[in-house]
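quick check, what structure comes out for this input:
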Amino acid sequence: MEPILTLDRVTVRSYLEAEAASSLAEDVLDGLTRPFKELPPKHFYDAAGADLFDRICDQPEYYPTRAERTILQLQSGEIARLTGAAELVELGSGTAAKTRVLLDALRDAGTLRRYVPFDVTENMVREVATSIASEYDDVEVHGIVGDFERHLEHVPDPVDGEPRIVAFLGGTIGNFTPGSRRGFLRGMGSLLGDDDHLLLGTDLVKDPAVLEAAYDDAAGVTAAFNRNVLRVVNRELDADFDPEAFDHVAFFDREHEWIEMRLRAQRRMLVPIRGLGMEVAFEAREEVRTEISAKFTPERLAADLAAAGLDLVAVLTDPEERFALSLSRPAGPERPPGRFHR
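You can find the predicted model right below:
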């Protein structure tokens, strides 16, 4: 694969091309022909969706980003000490705003040699790759434009076999159902050598009112973000959804301990999706599930990591214990159990 950007210390490669449109078409065809309609949350993140998510992170109700940043600010030095990492691979890197705290700690420890941002949005990967290279002298940047569910094999081998961190932050692991979640954890584990670590962000179970407010902010930004997936389908598949004809719904499922986001049709409608040669019928108040966001207990986190062949090293939480960053590594004999830090 020829790089799409090559500069001093910067390489960016894309593995999407026509595959992104193909993935959307497959997901829409599969999800909207089910008895209970679904669309996967990865299609939220076109340019408009990414901007809306940035605005969500600034809403007073949305605590996860602030809590995770607090952990990084308090514990990045400890993460650098525990891992000795020369490389940071970040899946779903986005703007890498929080990541710079960890990159600073690795640089200050004298170990940082390469950063690998991996994201589905090409412009974002280009911008992040060039800005990190300019901010961190002598650090190489290898950007990957791709779908982390499909393209993990394109993550490069570690620099000279030195230790690395594979980071999956923001609680995005909660978007997977339990079986898929453990499968994806195994996929990330396949990127790790014996001296490497997985740094995983997980939102914690808490008061349902706090959780539901985080996904249904008073300013309506999350509602706009949710409806934007219909605009993506309209644009990419020549559909005729009226996003304003769908209500935003968010609630905490106490049985599964996850948040669900849905779009609820306000009336009966028949929506053509010309790119697929089909029409989709909706009854009044019929819902499309667009996201789950699982919340974790310590026991669930440890069990999921163990099922993926990973040993828990440490769990770091913010002072209010709203969010957690865990460090784990490939399972091995006679390793001590993980420990919790605040």
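
contacts and neighbour counts: CA atoms only from here.
Noted.

which SS state does residue 226 fall under?
helix (DSSP: H, G, I helix; E, B strand; the rest coil).

contacts only, for the residue nearest to it when sequence neighbours are not counted.
With CA to CA, 6 or more residues apart in numbering as the criterion, residue 226 has its nearest non-adjacent residue at 6.8 Å, and that residue is residue 248. Contact analysis of residue 248 by CA atoms under 8 Å, 6 or more residues apart in numbering lists 223, 226-227, 261-264.

go on, residue 331?
Per CA under 8 Å, 6+ apart, neighbours of residue 331: 306, 309-311.

contacts for the helix or strand encompassing residue 106?
Using DSSP states H and E, residue 106 sits within helix 99-108. By CA under 8 Å, 6+ apart, the list of residues contacting helix 99-108 from outside reads 72-73, 76-77, 80, 84-86, 88, 112.

quick one: distance of that helix to the chain centre.
20 Å (CA atoms, centre = their mean, to the nearest Å).

elements contacting the helix or strand just after it?
Per DSSP H and E, the first helix or strand lying C-terminal to helix 99-108 is strand 114-119. Judged by 3 or more CA pairs under 8 Å, 6 or more residues apart in numbering; DSSP states H and E, strand 114-119 is in contact with strand 87-91, helix 122-135, strand 140-145.

helices or strands up against the shortest one?
Using 3+ CA pairs under 8 Å, 6+ apart as the contact criterion, the elements in contact with strand 87-91 are strand 114-119, strand 164-168.

make a markdown table out of those strands and add mean neighbour count and distance to residue 199.
A markdown table is the format used below for the helices and strands packed on strand 87-91 (neighbours: other CA atoms under 10 Å; distance: least, CA to CA, whole Å):
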| stretch | mean neighbour count | distance to residue 199 |
| --- | --- | --- |
| strand 114-119 | 26 | 14 |
| strand 164-168 | 24 | 5 |
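
run this one through as well so I can compare:
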Amino acid sequence: MDAHPKPEILLAPGALDAALRADVRAGLTATPKTLPPKWFYDERGSALFDRITRLEEYYPTRRERAVLTERAAEVAALTGARTLVELGAGSGEKTRLLLDALDLDTYVPVDVSGEFLAEAAAKIAADYPGLLVRPVVADLEEHLAALPSGPRPLVAFLGGTIGNMTPAERHRFLTAVRGLLGPDGAFLLGADLVKDTGRLVRAYHDAEGVTAAFNRNVLRVINERLDADFDPDAFAHVAVWNEAEEWIEMRLRALRPQTVHVRALDLTVAFADGEEMRTEISAKFRPAGLKEELTAAGFDVSVLWTDDDGDFSVTIATPASV
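Purely as a prediction, here's the structure:
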């Protein structure tokens, strides 16, 4: 097989720049102000998030890995997957647990960052020479229906990333995944669970300040790509538990009154002292509620596993019979 698989590009030229411009304009002119978490992830942001996953306070990565380590053989037995489509593939570290257990013909890693994806795909192809690796550069909000698949597909969406979506966004996303599977596919979903509020907040507000740097990085991205003049040090990192929605909110709080110019958008934005701008939600789930959402999107839940402490869930769901 090709040791340096060339990514298939579904993302139109300039699409990410156009999306950034639209998101920043809409978010900075909204009340209250918001920014989507997808813009954390330039090279610096990706490195910071990698550090976050290794922090003592940040349990989700360790807990999900523990479940996959214990259950990968059962995933193989229950799904009989021949094709693995991984949405938001990232570095592929946890993927290897599945690749070692599954009897696959094809691996389709999907990510929005082409350079990062190509590097990760090349490493997988080199380490699994009998596997066809087909990396795809795509936006999960736009291109799910166009993704390549194969016989007996298993679509994986790991890391608890489903929690970054609102309930309406989750329903649209899950329904689109259901359409991708065909009659003999399965869906593997990693989702964080509701737990002690103190632990949840600490996971997003670590003592070392790595998450704070990650949160403020979105301002650096806007400065660099849209010729803005945010002072990241003029914003404090905030992480709070929203009890009504059962999600963590990350925010940036202005430490003084300030005016920001986003020159590429010809946009001037005022921040009041103490004004907060939401940059991420991270919803936490209850098993019963997660099953209800999957059922509403056209799935039957085959199994829902958790780690020994009940912190994190990994679910296998299949298309509901009509």
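
one step back: nearest to residue 208 of structure 1, of the contacts of residue 248 of structure 1?
Checking those against residue 208 of structure 1 by CA to CA gives residue 261 as the nearest, at 14.0 Å.

in the stretch 151-300 of structure 2, which spans are helices?
167-181, 197-203, 210-226, 287-296 (DSSP state H, counting those that start in this stretch).

any idea which of those is most buried?
Ranked by mean neighbour count, the helices of the stretch 151-300 of structure 2 are led by helix 210-226 with a mean of 20 (mean count of other CA atoms under 10 Å).

what does it contact?
Contacts for helix 210-226 of structure 2 (CA under 8 Å, 6+ apart): 21, 37, 39-42, 44-45, 48-49, 51-52, 204-206, 228-233, 235-238, 250-252, 262-265, 279.

so it corresponds to what in structure 1?
Helix 210-226 of structure 2 lines up with residues 221-237 of structure 1 when matched by TM-score structural alignment.

post-alignment, the matching stretch versus structure 2, mean distance?
In the superposition with structure 2, the average deviation recorded for stretch 221-237 of structure 1 is 0.4 Å (mean CA distance after the TM-score superposition for structure 1).

distance from the chain centre to that stretch, please.
18 Å.

do stretch 261-274 of structure 2 as well
28 Å.

re earlier: which of the helices and strands packed on strand 114-119 of structure 1 is buried the deepest?
Ranked by mean neighbour count, these are led by strand 140-145 with a mean of 27 (mean count of other CA under 10 Å).

now the contacts of helix 99-108 of structure 1: which count as buried?
Neighbour-count burial (16 or more other CA atoms under 10 Å) is assigned, among the contacts of helix 99-108 of structure 1, to 72, 76-77, 80, 84-86, 88, 112.

of all those residues, which comes closest to residue 280 of structure 1?
Nearest member of those to residue 280 of structure 1, counting by CA to CA, is residue 88, at 43.3 Å.

save the helices of the stretch 151-300 of structure 2 as TSV, and put in distance to residue 188 of structure 2 too.
Converted to TSV, the helices of the stretch 151-300 of structure 2 look like this (distance: least, CA to CA, whole Å):
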stretch	distance to residue 188 of structure 2
helix 167-181	11
helix 197-203	23
helix 210-226	27
helix 287-296	11
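
list just the one of those that sits closest to residue 271 of structure 2.
With CA to CA as the measure, helix 210-226 is the member of these nearest residue 271 of structure 2 (13.6 Å).

name the nearest residue to the alignment partner in structure 1 of residue 112 of structure 2, sequence neighbours excluded.
If you follow residue 112 of structure 2 across to structure 1 using TM-score structural alignment, you land on residue 120. In space, and not counting its chain neighbours, residue 120 of structure 1 is closest to residue 146: 4.8 Å by CA to CA, 6+ apart.

which residues sit in contact with the aligned partner of the one you found in structure 2?
The alignment partner of residue 146 of structure 1 in structure 2, by TM-score structural alignment, is residue 138. With contact taken as CA under 8 Å, 6+ apart, residue 138 of structure 2 is in contact with 9-11, 110-112.

switch those over to TSV; also include distance to residue 183 of structure 2.
As requested, the contacts of residue 138 of structure 2 are exported to TSV (distance: CA to CA, whole Å):
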residue	distance to residue 183 of structure 2
9	26
10	24
11	27
110	22
111	25
112	27
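
so which of these is the closest to residue 150 of structure 2?
So of these, ranked by how close each gets to residue 150 of structure 2 (CA to CA), first place is residue 110, at 14.4 Å.

state the distance from that closest one to residue 65 of structure 2.
20 Å (CA to CA, to the nearest Å).

same deal with residue 263 of structure 2?
Distance from residue 263 of structure 2 to residue 65 of structure 2, counting by CA to CA: 43 Å.

residue 23 of structure 2 now?
According to CA to CA, residue 23 of structure 2 stands 33 Å off from residue 65 of structure 2.

do the same with residue 221 of structure 2
30 Å.

same thing with residue 189 of structure 2?
13 Å.

equivalent analysis for residue 261 of structure 2, please.
The value you get for residue 261 of structure 2 to residue 65 of structure 2, if CA to CA is used, is 43 Å.

can you tell me the centre-most residue of structure 1?
residue 172 (3.6 Å; CA atoms, centre = their mean).

just give the nearest non-adjacent residue to the corresponding residue of structure 2 for that one, would you?
Aligning on TM-score structural alignment places residue 172 of structure 1 opposite residue 161 in structure 2. Spatial nearest neighbour of residue 161 of structure 2, excluding adjacent residues (CA to CA, 6+ apart): residue 191 at 7.4 Å.

quick one: the aligned partner of the one you found in structure 1 from residue 321 of structure 1, how far?
Aligning on TM-score structural alignment places residue 191 of structure 2 opposite residue 202 in structure 1. When distance is defined by CA to CA, residue 202 of structure 1 is 11 Å away from residue 321 of structure 1.
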